[in-house]
Each structure stands twice: as C-alpha cells, then as structure tokens.
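Undergrad: Build me a model from this:
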Amino acid sequence: MKLFEIFDKEKAEERKRDIQEEMKRGYFDDFKDLKETQGRMFQPSEQLYPAGTSPHLPPLAVMEPGGAEVMFPPPQGSLRVALLCIAFRAGAEDKLESWSEPYRDGLQGCSGARWFDLSLVESAVMSIWPFKQMILRSGLTAPAAPSEVCLLQREPIFHFGDATEIRRALGMTNRLTGYAYLIDGKGRVRWRGSGQATAAEAENLVSCARELHSAGD
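TA: Here you go, the predicted model:
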C-alpha cells in the first residue's frame, strides 16, 4: 500500500507540473509563434523515416461522427499507408487541405491507403452535451454517390479530453496550426509536416506516401 501511495503521489506531482507548464503557455504565445513561423513548427520531412527508428503513434481513444468509440491507430493489417491530419482549432483547416488534397488525388485507387482527420478537443466545456454532439455531427457527410465509391474518403475522428501524450510524442507545440503525418501499417510515424504546404512539399508527400504504400511493411 505504501508503494502505491508513492506512485500516486509521483503521478499527481507530474500532472501538476504539466498543468503549470500549460498555464505558462497560452493563446497569445501560440499566436505569436504562428505569426513568426507562419504555422511551420517544423520543416516537412524530405524522405521517409527508417522503419526501425520510427516512433509508434501513442494509442488514443477517439470517437467517430456517429458516436462510436474506437482506438487509434487502427489494428495492424487494416491499412498500408495513412495520412493523419491533426487540428486543435478550425482555423487550421486551410493549412491541412494543402497536404490532404494532393494526397487524396495522388493516392486514388491505391488499396489500403486511408486519410484521417483528427480533431483534438481539450476543452472540458466542449466535451459535454450538447457541444460534444454538435462537434461529432460536424464530421457527418452525405453518402458517396455510386460513381464516387472508389474515391479515397476523408475519415473524421475526434478525441475529447487531455491530449498531452500525443502532443508531446508528435512535437505539436502550437495549437493554432495544423499537422500532417504519414502512418504505416504498423502505426509508425514515417513522415511529418506542419503549416501550409508548398507545391513541391505536397508533391514530396505524395511521393513518400506512394513509396510507403508500395513497401507495405
């Protein structure tokens, strides 16, 4: 029992330090960084990270627009390559589209290629009814027309609550910009980008995604 008390105390202290760190960095700090960097928190990868040294995406409980709760990333074998776009605020959508649209067009017809839009909702208020239902409903889209069945479809997912672990693991230091990652079939992060993509950067993303799809590891 003493041992458990020690662990609980250490966990509480760690959480306290996390909260203090978050309080020191607020909206205006993020806005200042956004203005200075144009939303580019890190430079896009020029090539795929080696599989052996690539970090695994931390398991995260997410909700689909219909309300079902699932774990992300998906089980091994359910994809070959996936683009994961992450946003904390709606203002990041334009930046994310500069990555997702070229990926969607470039990976059309590639079996096992997927595209996820992850919204991280950390606000306690927005995580309760009716706000939570409104957010989930925003991810609902009309069924695809018969001619569009084969198209690569956006898959919106949402996480409500603390996102400290995934933020730190993926280097997401600013909540006002957008982040894009390529995930392989084993849930490893093989490429990353942030902010607005240039034409050359978007082309490189597509090239890396195709390479990862072809490798299929």
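Undergrad: Going by C-alpha atoms from here, please, whenever you check contacts or count neighbours.
TA: Fine.
Undergrad: OK, contacts around the residue positioned nearest the centre of the chain?
TA: Centroid-nearest residue in the chain, with C-alpha atoms, centre = their mean: Ile86, separated by 3.3 Å. Shown in contact with Ile86 (C-alpha atoms under 8 Å, 6 or more residues apart in numbering): 96, 117-120, 178-180.
Undergrad: and what of Arg154?
TA: Counting by C-alpha under 8 Å, 6+ apart, Arg154 touches 114-117.
Undergrad: about what we covered before: how about a markdown table for the contacts of Ile86, with distance to Lys32, secondary structure and neighbour count added?
TA: Formatted as a markdown table, the contacts of Ile86 follow (distance: C-alpha to C-alpha, whole Å; DSSP: H, G, I helix; E, B strand; the rest coil; neighbours: other C-alpha atoms under 10 Å):
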| residue | distance to Lys32 | secondary structure | neighbour count |
| --- | --- | --- | --- |
| Leu96 | 20 | helix | 24 |
| Asp117 | 25 | strand | 20 |
| Leu118 | 24 | strand | 22 |
| Ser119 | 22 | strand | 22 |
| Leu120 | 21 | strand | 21 |
| Gly178 | 15 | strand | 28 |
| Tyr179 | 18 | strand | 29 |
| Ala180 | 21 | strand | 28 |
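Undergrad: Tell me the secondary structure at the residue nearest to the centre of the chain.
TA: strand (DSSP: H, G, I helix; E, B strand; the rest coil).
Undergrad: Please provide the structure for the following sequence as well, for comparison with the first:
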Amino acid sequence: MNRGYFADMSELRKHGGKIAMANKIIIPAMAAVKFPIIEVEQSDGQSFKLPISCSGKKVNQNMPSVPKATLLCLSFRASSQAMIDSWGVPFRNAFCDKEDVHLYEVSFIDSWLLCRKPIKQLLLRIMRKPKSEDNQGPLRRQIVYSFGDHYYFRKELKIMNLLTGYVFLLDKFGRIRWQGFGAATPEELPSLLSCTPLLLEEK
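TA: Sure, this is the predicted structure:
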C-alpha cells in the first residue's frame, strides 16, 4: 500500500494501467460489497459524502436524490484523466437522458501542503469545472475532490497503483456491481453500458 512512484511506473509500463480486466457481467446483489464512504468537495467548497445511497442521509436540500445507478471514477494522479474519460464520456453519452443515473469524477489530493486550509481553498477556486456541454440533460458530470490521507480507503478497495484510473458502478444501496481499471477497451465498454440498464430495472 505504501510502495513508491517508481514501482507504480514500472507496473504501468508493463500493462498501461490495465491491472485487471473489467467485469464481463453484473455482480449479483447478494455477492456485492458496499463502496466505502468518502467525503468530497465541489469546486465551490460545498462538501458531501459519496456514495449517495438509500442508507445514507442527504446533506442538504441541494443534494441530488438517490440514483439507481452511479458511476464513480477515481483518479489519484492527473496522468489517469485520459483513462477516466475513456469510460466517462461514452457512459455520459449513453445515459444523458436518465435522471436516476449519476456520474462522479473524484480526484484525490493527498499532499500535506495542498490539504492545508488556505491552500485548499485557493486550489478549489482554480480547479477545473465541467464544461457546459457536459451537463446537457438530466445526467450531470460532477467533478469533486477528496483531500487528506486515503490509506484506509485505498486498502478497503485494494487500490495500490496510484497512476491508473479506477471505475466503479454502484447500485442504489451503494454496492459495487461492476468495476473497471485503466483505459476502457472496445471489449470492456459494452459490459459497462449493458450492466447499467439492469440496475435501472432493479426494484
């Protein structure tokens, strides 16, 4: 869990961030595990907890309702953004008209200096915001940030390589029903797009 940058880079050169293949089929509800709760902040400074699920409490009236399907894209280094886009863009295009589908891109910031309150506030002001065309339709691309030490969060999800991207499809109870790694391949992307409608049909 505490291995260094060079170990991550060596692994990245071997497989390009594809540490494992994505699920081909949806994970049955009975076998699915809960996604660990994590606090995130928007660029305007508002904070809330993900995932938003039936068992969680909404922070305020501005928070969205509980979705039937949520795609959480995790990025620990800026280098993985292209990997995240390879999943997020087709997902957004496929379900842009669905009100009960959410898409979050979570950037993790663990630098001690950047986590200090004055620096963090300044950083949030200049952080990138979704383009207007990203939020046309009910499905909004929401870019959020998580500051601090994420050791135990990563340990729970078995995340070791910080240079690759991680993608999780959750149901309305916050359970992981599908997951992918690195950049999407032409064989993997259809599995994500076919599993999502199954969550929308679940009671």
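Undergrad: so how many other residues sit close to the aligned partner of Asp162 of the first structure in the second structure?
TA: When the second structure is aligned by TM-score structural alignment, Asp162 of the first structure is paired with Asp149. Asp149 of the second structure has 14 neighbours, counted by other C-alpha atoms under 10 Å.
Undergrad: element containing Asp149 of the second structure, please.
TA: Using DSSP states H and E, Asp149 of the second structure sits within no helix or strand.
Undergrad: can I assume it is in contact with Asp110?
TA: Yes - with contact defined as C-alpha atoms under 8 Å, Asp149 of the second structure counts as touching Asp110 (5.6 Å).
Undergrad: Just give me the match in the second structure for the residue nearest to the centre of the first structure.
TA: So, by TM-score structural alignment, Ile86 of the first structure is matched to Leu74.
Undergrad: Compute the distance between that match and Glu201 of the second structure, please.
TA: Distance, Leu74 of the second structure to Glu201 of the second structure, using C-alpha to C-alpha, to the nearest Å: 26 Å.
Undergrad: any idea which helix or strand carries the residue of the second structure positioned farthest from its centre?
TA: Most distant from the centre of the second structure: Pro118, at 26.0 Å, with distances by C-alpha atoms, centre = their mean. Assessed by DSSP H and E, Pro118 of the second structure sits inside helix 117-126.
Undergrad: ranges for the helices of the second structure?
TA: Shown for the second structure, the helices assigned by DSSP state H span residues 5-15, 81-94, 117-126, 151-157, 189-201.
Undergrad: For the ones you listed, please prepare JSON lines with the additional fields distance to Gly182 of the second structure.
TA: Below are the helices of the second structure laid out as JSON lines (distance: least, C-alpha to C-alpha, whole Å):
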{"stretch": "helix 5-15", "distance to Gly182 of the second structure": "9"}
{"stretch": "helix 81-94", "distance to Gly182 of the second structure": "5"}
{"stretch": "helix 117-126", "distance to Gly182 of the second structure": "26"}
{"stretch": "helix 151-157", "distance to Gly182 of the second structure": "15"}
{"stretch": "helix 189-201", "distance to Gly182 of the second structure": "12"}
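Undergrad: right, so of these, which gets closest to Gly45 of the second structure?
TA: Across the helices of the second structure, Gly45 of the second structure has its closest neighbour in helix 117-126 (6.9 Å, C-alpha to C-alpha).
Undergrad: Tell me how many other residues crowd Tyr152 of the second structure.
TA: Neighbours of Tyr152 of the second structure under the rule other C-alpha under 10 Å: 12.
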